[in-house]
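Peer 1: coords below, sequence missing:
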C-alpha cells in the first residue's frame, strides 16, 4: 500500500452513478494521489435487483480503484440504503455481517470504516476491530461531529491495536 501520508486528498463520495462516473473520469496520476472515502449505497433498482444491489457498487469501485487503496464506509441516509446495507450496519456479534462483507472483497485494497455511535458501550466495536486488524492493515474511524471527549471514542480502538 502506498504510504497514506503521500496521498493529498480524501474525497467523501456516495456510490451513486454520477459520483462514480466523476471519479472514473480522473486521470491515473490524480487517482494515485487521492484516498477516496466511499459511502456504499444501493445501486439503481432493476427487475433483477428491486432493492438495488451493493455488489454492483463494489464491482464499480473495483474498476475505478484497481489496486489503489480506498476507505469503505456505509451510507446511513435512508434514501440510499436497502436491506443489504441495514444488515451490514447491524452491530451484533461485532458487526459480523460488515466484517464478512469486507472479507468477501479482501482482494481490493480496502481500508474499512469503524462505525461509532454516541450511545455505544464499545463492546461490539472492540470485537469488530480485534477481528478486522487481523485481515486489514489499516482501519478508518468516522467520529460523531459533536464529540466532547475524543479519547473516549478512540481509546477502545487503540487498545485493540496495541494487543496485536
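Peer 2: Cool, the structure landed. Because the structure is a prediction, the values reported are computed rather than measured. Residues are numbered from 1 along each chain as shown.
Peer 1: all contacts plus neighbour counts: C-alpha atoms, from now on.
Peer 2: Will do.
Peer 1: now the strands: where do they sit in this structure?
Peer 2: In the chain, the segments counted as strands under DSSP state E are 12-14, 37-40, 70-74, 110-115, 140-142.
Peer 1: Can you redo the ones you listed as TSV, where the extra columns are distance to residue 130 and mean neighbour count?
Peer 2: Output for these, formatted as TSV (distance: least, CA to CA, whole Å; neighbours: other CA atoms under 10 Å):
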stretch	distance to residue 130	mean neighbour count
strand 12-14	26	17
strand 37-40	22	22
strand 70-74	18	22
strand 110-115	11	22
strand 140-142	14	14
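Peer 1: how about a markdown table for the ones you listed, with distance to residue 62 added?
Peer 2: Compiled in a markdown table, the strands of the chain are given as follows (distance: least, CA to CA, whole Å):
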| stretch | distance to residue 62 |
| --- | --- |
| strand 12-14 | 15 |
| strand 37-40 | 11 |
| strand 70-74 | 10 |
| strand 110-115 | 10 |
| strand 140-142 | 19 |
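Peer 1: From residue 18, how far out is the residue of the chain most remote from its centre?
Peer 2: Most distant from the centre of the chain: residue 47, at 27.3 Å, with distances by CA atoms, centre = their mean. Counting by CA to CA, to the nearest Å, the gap from residue 47 to residue 18 is 21 Å.
Peer 1: next, the one to line up against it:
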C-alpha cells in the first residue's frame, strides 16, 4: 500500500489544515514537517523554533513524523543560521534534534554539496543515539546522489532505518517533462536497496493562480505532482507519494497585491477555484459557485463543511490564512483517499 509523505511547513495555516483531519486520516500520513520560525508574540518575540516543535507535537501526538528545517529565508529567523551551521557534521542540528525532538520523530540528515563522507557518517552516528530512523531528503539537482547511496550502504546496517525523499520542488507544465527522467534516473540508481520508504515530492501549486494562467474569477489547473508520480509509479511500483500539500514550494517574489477572496476545490489530480472581490460577493459567492460547479466531487471533511457553511451565507473564516488551511485540509484528505484505493 502506498504511503503518503506530504511536506508541511509549520506555519499556522498549514498546521491548521493538518490538525483538522480526523484521527484515522491523520494516522495514514507520514508527514515531512519543515520547521519554520514560530508566530511572534510578546512572550515569544523571536519566533523560537522550539515553539514550532511544540505545535506539531500537539497535533501528531505519538504518531511518527519526519522533521526538517525550512530553507526559505522568509520563514526563518536568526536561530536558523545557528542551527543550520554545517561545522563538525552539522553538530548544531544534531544537538537541537537530540535535545528538542521526541523519540517518535525521524530527523533529516542534512547534506553537504559536494558530498563529504565523514561529516555524513558523524551526523548519522549522533542522530542514531536517540532515533531509530533517520530521513534523507535529496533535491533532484543534487549531483552526488550515487556517492550518497554508497555512503548509506556503509553507514547503515539496515537501510530499512532510512526514509528517502527525492524532492523535485516546483513542477509547472514546462518543467515536469524534465523532472520525470531525472527522478527515474535517481530511482534506478537505488538498484534494489530496501529503504523504509522512498517517495518523490513536488508541487505545481502556483504562487498566483491568475499569473499562472487562470481567469480572474474562475480557473483550473492540473496537479502535476500527481501526474508525475503516476508516471514514475508505473515503472517503480514500490514508490511512495509525496507533495507540498497544495502549497507553492518557493519563496515569494514579486509585488504584493490585495488578497481576493478565493475558494479552492482540490480533486484527485486537478483543482479549480472561484474568486470574487468583497464588493462582488467575496467568500460567500466564491463558495456558492465552487459548490454548484459540475466538477465538484464530495468528500467528507472539515474543508467541505467550511465551503458549505460559506455557501449558505455564514463563512466560518474570512482571512486568507483560514482558506489556505481549508485548501490544505481538502488536499490532504483527497490524497489520502486517492493513494488508499
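Peer 2: Yep, it's here. A quick note: this is a predicted structure, and the numbers were derived from the prediction, not measured.
Peer 1: Which position in the second structure pairs with residue 102 of the first structure?
Peer 2: Matched to the second structure by TM-score structural alignment, residue 102 of the first structure sits across from residue 97.
Peer 1: Other residues contacting stretch 75-86 of the first structure?
Peer 2: Residues outside stretch 75-86 of the first structure that contact it (CA atoms under 8 Å, 6 or more residues apart in numbering): 14, 39, 40, 41, 42, 51, 52, 53, 54, 74.
Peer 1: what's the answer for stretch 99-110 of the first structure, then?
Peer 2: Stretch 99-110 of the first structure is contacted from outside by 1, 62, 66-72, 88, 112, 128, 131-132, 135-136, using CA under 8 Å, 6+ apart.
Peer 1: What subset of those is buried?
Peer 2: Neighbour counting over the contacts of stretch 99-110 of the first structure (16 or more other CA atoms under 10 Å) leaves 62, 68, 69, 70, 71, 72, 88, 112, 128, 131, 132, 136 as the buried ones.
Peer 1: Let's have the residues you listed in a markdown table, adding distance to residue 82 of the first structure.
Peer 2: Shown next, in a markdown table, are these (distance: CA to CA, whole Å):
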| residue | distance to residue 82 of the first structure |
| --- | --- |
| 62 | 21 |
| 68 | 27 |
| 69 | 26 |
| 70 | 22 |
| 71 | 20 |
| 72 | 17 |
| 88 | 10 |
| 112 | 20 |
| 128 | 22 |
| 131 | 25 |
| 132 | 24 |
| 136 | 26 |
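Peer 1: from those residues, which single one is nearest residue 29 of the first structure?
Peer 2: Closest approach between those and residue 29 of the first structure, by CA to CA: residue 68, at 11.4 Å.
Peer 1: Kindly name the residues of the first structure that line up with the lengthiest helix in the second structure.
Peer 2: Ranked by residue count, the top helix of the second structure under DSSP state H comes out as helix 320-339. Aligned by TM-score structural alignment, helix 320-339 of the second structure corresponds to no residues of the first structure.
Peer 1: As a check, name the ranges of all helices in the stretch 151-300 of the second structure.
Peer 2: Assigned by DSSP state H, counting those that start in this stretch, the stretch 151-300 of the second structure shows helices spanning 176-190, 224-235, 282-292.
Peer 1: Can you add distance to residue 273 of the second structure and mean neighbour count and give the ones you listed back as JSON lines?
Peer 2: As requested, those are exported to JSON lines (distance: least, CA to CA, whole Å; neighbours: other CA under 10 Å):
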{"stretch": "helix 176-190", "distance to residue 273 of the second structure": "22", "mean neighbour count": "15"}
{"stretch": "helix 224-235", "distance to residue 273 of the second structure": "17", "mean neighbour count": "18"}
{"stretch": "helix 282-292", "distance to residue 273 of the second structure": "7", "mean neighbour count": "22"}
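Peer 1: what's near enough to touch residue 303 of the second structure?
Peer 2: Residues near residue 303 of the second structure by CA under 8 Å, 6+ apart: 326, 327, 329, 330.
Peer 1: For those residues, could you give me a markdown table that also reports neighbour count and distance to residue 23 of the second structure?
Peer 2: Below are the contacts of residue 303 of the second structure laid out as a markdown table (neighbours: other CA atoms under 10 Å; distance: CA to CA, whole Å):
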| residue | neighbour count | distance to residue 23 of the second structure |
| --- | --- | --- |
| 326 | 30 | 17 |
| 327 | 25 | 18 |
| 329 | 27 | 13 |
| 330 | 27 | 15 |
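Peer 1: Out of those, the closest to residue 25 of the second structure would be?
Peer 2: residue 329 (10.7 Å).
Peer 1: Pull the number of nearby residues for the aligned residue in the first structure for residue 88 of the second structure.
Peer 2: Alignment note (TM-score structural alignment): residue 88 of the second structure maps to residue 93 of the first structure. Using other CA atoms under 10 Å, residue 93 of the first structure is surrounded by 12 other residues.
Peer 1: Not including adjacent chain positions, what is the nearest residue to residue 93 of the first structure?
Peer 2: Distances taken as CA to CA, 6 or more residues apart in numbering place residue 124 nearest to residue 93 of the first structure, at 6.6 Å, with adjacent residues excluded.
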